[in-house]
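Provided below for reference: sequence and predicted model.
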Amino acid sequence: MRTTGTKDAVSVLVIEDDDVIGRHVEAGLRSNGYTVTWTRTGGSGLVEARRLPTDVVLLDLGLPDMDGIDVARQLRDDHPDVLILILTARSEEIDVIVGLDAGADDYLVKPFSLTVLLARLRAHLRRRSAGPPGPSEPVRIGDLTVDITARRCRLGDREVELRPKEFELLAVLIKHPGEAVSRETLMARVWDENWFGPTKTLDVTMSSLRRRLHAAAASSAVPLALPEFTTLRGHGYRLEPPATQGEGADDISQTYPGDPGHSSYRL
């Protein structure tokens, strides 16, 4: 393990066992002003992430001691706000989905261009530093309340923990209830207007957001009025107010039926 870089730079932890790729990525990051810690195993990477302030993790999946997917899950559990970019030779769509669902923010297939890696990293950091735009007052639909300024989500009287991209996706949709929001708009506002990655990232994030809200609702002792996320195939998504009211949710009465040919998902 070694650390290189400048004081007060963005701190990047590289977990990569290939010496050629590791040196190439380390040199490229360092020359662009990042502080870099490079380690070659999943176990040592988890140790370094706990020991050092870490803003970004670049994670290989084919590690000698453990599968990178397990490392990604552990990193996400231990460090909810860290930015995780997977770098791997696994190129099948299911591998991408599993990686993103494990908590990664992006997925780059080897061999990759250092220029593209740096551009994606800048895009993620730019979005993260800007934060999602939004009103100062919390937005409530049914029993779901989202405070965009405070980055808090509540179902009824219980707070729901969301990953950064899940929250930002919800923040965009909840500001436009009943409106169709295109995939391009969601990718631009949640990721970046110059996004290089596959839009499958959006679908995986939406799926994870649905599961978290559904799990929170299922654990409630009282019925809750939940909005619906409607998938508009070939276009994007729409957040719709709930058709029924939960405990204390008397401020939303209008419903929006799903369009023919579209599939609706109750949270």
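On my side now, so go ahead. In this text, all values refer to a predicted model and were calculated from it rather than measured experimentally. Residues are numbered from 1 along each chain as shown.

going forward, measure contacts between C-alpha atoms and count neighbours the same way
Will do.

Helix, strand, or coil at Leu213?
Recorded secondary structure, Leu213: helix (DSSP: H, G, I helix; E, B strand; the rest coil).

thought it was touching Val160?
Yes. Counting by Cα atoms under 8 Å, Val160 is a contact partner of Leu213 at 7.3 Å.

The most centrally placed residue in the chain: helix or strand, and which one exactly?
In the chain, the C-alpha nearest the mean C-alpha coordinate belongs to Lys165, at 3.3 Å (Cα atoms, centre = their mean). Following DSSP states H and E, the helix or strand that holds Lys165 is helix 164-174.

give the contact list for Ile84.
Contact analysis of Ile84 by Cα atoms under 8 Å, 6 or more residues apart in numbering lists Val56, Val57, Leu58, Leu59, Ala72, Gly103, Ala104, Asp105, Asp106.

May I see the residues you listed organised as a markdown table, with neighbour count and distance to Val116 added?
Below are the contacts of Ile84 laid out as a markdown table (neighbours: other Cα atoms under 10 Å; distance: Cα to Cα, whole Å):
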| residue | neighbour count | distance to Val116 |
| --- | --- | --- |
| Val56 | 21 | 16 |
| Val57 | 24 | 16 |
| Leu58 | 24 | 14 |
| Leu59 | 28 | 16 |
| Ala72 | 27 | 21 |
| Gly103 | 27 | 21 |
| Ala104 | 26 | 17 |
| Asp105 | 20 | 15 |
| Asp106 | 21 | 12 |
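
In addition, the following structure is provided for comparison:
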Amino acid sequence: MSHILLVEDDPRISAFIIKGLKSSGYAATHEENGKVAYAVAKAVEFDLIILDIGLPGIDGFTLMQKLRAEGITTPIIMLTARDSVSDTVQGLESGANDYMTKPFQFAELLARIRLRLADRSPGSDAAAYVLQAGDLSLDLRTREVQTAGAPVELTSREFALLETFLRHHNQVLSREQLLGMVWGMDFDPNSNIVDVYIRALRKKIGEGRIVTVRGTGYKFQ
């Protein structure tokens, strides 16, 4: 199980991310203070770090520069409310592997996490980025989906939902599990958002691929 360090001082955002990470099968450690996070990142070998820029103690740019100076090469995804080109350049030149501007969808963050972890895997190649089930394929890098060699256009949320099913092939997933893995947050229990997206996905990839397990959830087969 991959272990991710989240450094974020906004309690609402951190709770949202931590819940989504755990629902997606990752171990997660959360720190709010930049100085504390620096010490923790030096003491524990994490697989990936999600790092906010505006932090108490020391800011995210400084924290990242110090980690890189220590020879720590752990992939870092930076989160910030800033959206200027100069901040993006500064983050990437300071050693970030990726950069996301708030607000963001958890599904996109999750996709970026999986790509960075795949990059870090020994001997990873193009095949490591492709999820396959019969004649259906999903490429994590290009975001392309094909069925029987024909391209399928999906929204970002549909893509994340299909990726989740492919990673849990033949496993029954409840609506609550899907909400946690794809949306990363709670919805009104009376909401039918999962059902709506599954109906849309079925129309695009084939009605028989996603099976309803009555009273339990859904299964990709």
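On my side now, so go ahead. Fair warning: this is a prediction, and the values are worked out from it, not measured in the lab.

about what we covered before: which positions in the second structure sit opposite the helix holding Lys165 of the first structure in the alignment?
Mapping helix 164-174 of the first structure onto the second structure (TM-score structural alignment) gives no aligned residues.

starting at the chain centroid, how far to the helix or strand that that helix is followed by?
As assigned by DSSP H and E, the chain's next helix or strand after helix 164-174 of the first structure is strand 180-182. The chain centroid and the centroid of strand 180-182 of the first structure are separated by 19 Å under Cα atoms, centre = their mean, to the nearest Å.

and strand 180-182 of the first structure, what does it pack onto?
With contacts taken as 3 or more Cα pairs under 8 Å, 6 or more residues apart in numbering; DSSP states H and E, strand 180-182 of the first structure sits against strand 236-240.

Where in the second structure does the strand it packs on align, residue-wise?
The aligned range for strand 236-240 of the first structure is empty, by TM-score structural alignment.

got it, and stretch 30-37 of the first structure?
Going by TM-score structural alignment: stretch 30-37 of the first structure matches residues 22-29.

Give the buried residues for the matching stretch.
Ser23, Ser24, Ala27, Ala28 (16 or more other Cα atoms under 10 Å).

if we can go back for a sec, specify the angle between the helix holding Lys165 of the first structure and strand 236-240 in degrees.
With axes from the mean of the first three to the mean of the last three Cα atoms, to 10 degrees defining the directions, helix 164-174 of the first structure sits at 70 degrees from strand 236-240.

Which neighbouring elements make contact with helix 164-174 of the first structure?
In terms of contacts (3+ Cα pairs under 8 Å, 6+ apart), helix 164-174 of the first structure is packed against helix 200-218, strand 236-240.

Out of the ones you listed, the one nearest Glu93 of the first structure is which?
helix 200-218 (8.8 Å; Cα to Cα).

any idea which helix or strand comes after the closest one?
strand 228-232.

Tell me what angle that following strand forms with strand 236-240.
Using the same axes, to 10 degrees: strand 228-232 of the first structure against strand 236-240 is 150 degrees.

got the residue ranges for the strands in the second structure?
3-7, 27-31, 48-52, 76-80, 98-101, 130-133, 136-139, 144-147, 150-152, 210-213, 217-220 (DSSP state E).

what's the angle between the fourth one and strand 48-52?
Calculated by the same axes, to 10 degrees, strand 76-80 of the second structure forms an angle of 20 degrees with strand 48-52.

whereabouts in the first structure does strand 76-80 of the second structure align?
Counting by TM-score structural alignment, strand 76-80 of the second structure sits on residues 84-88 of the first structure.

now that stretch, how far from the centre of its chain.
13 Å.

now do stretch 81-101 of the second structure
Counting by Cα atoms, centre = their mean, stretch 81-101 of the second structure comes out at 18 Å from the chain centroid.

What residues sit buried inside it?
Thr88, Gly91, Leu92, Ser94, Gly95, Ala96, Asn97, Asp98, Tyr99, Met100.

Next: stretch 195-214 of the second structure.
For stretch 195-214 of the second structure, by 16+ other Cα under 10 Å, it's Ile198, Leu201, Ile205, Ile210, Val211, Thr212.

Surely the third one is in contact with Val145?
What that stands for is Ile205 of the second structure. No. The pair Ile205 of the second structure / Val145 is not scored as a contact, 9.2 Å apart, by Cα under 8 Å.

Check the contact lists of those two and give me the overlap.
Joint contacts of Ile205 of the second structure and Val145 (Cα under 8 Å, 6+ apart) are Val152.

which ones are touching Ile113 of the second structure?
Ile113 of the second structure sits in contact with Leu48, Ile77, where contact means Cα under 8 Å, 6+ apart.

Please report how far it lies from Val36 of the second structure.
Counting by Cα to Cα, to the nearest Å, the gap from Ile113 of the second structure to Val36 of the second structure is 23 Å.

Redo the buried residues of stretch 81-101 of the second structure as TSV? Include distance to Tyr218 of the second structure.
Shown next, in TSV, are those (distance: Cα to Cα, whole Å):
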residue	distance to Tyr218 of the second structure
Thr88	40
Gly91	40
Leu92	40
Ser94	43
Gly95	41
Ala96	37
Asn97	35
Asp98	33
Tyr99	33
Met100	31
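
Against Arg167 of the second structure, how distant is the nearest residue to Asp139 of the second structure once chain neighbours are set aside?
Spatial nearest neighbour of Asp139 of the second structure, chain neighbours left out: Val130 (4.4 Å); criterion: Cα to Cα, 6 or more residues apart in numbering. Going from Val130 of the second structure to Arg167 of the second structure by Cα to Cα gives 11 Å.
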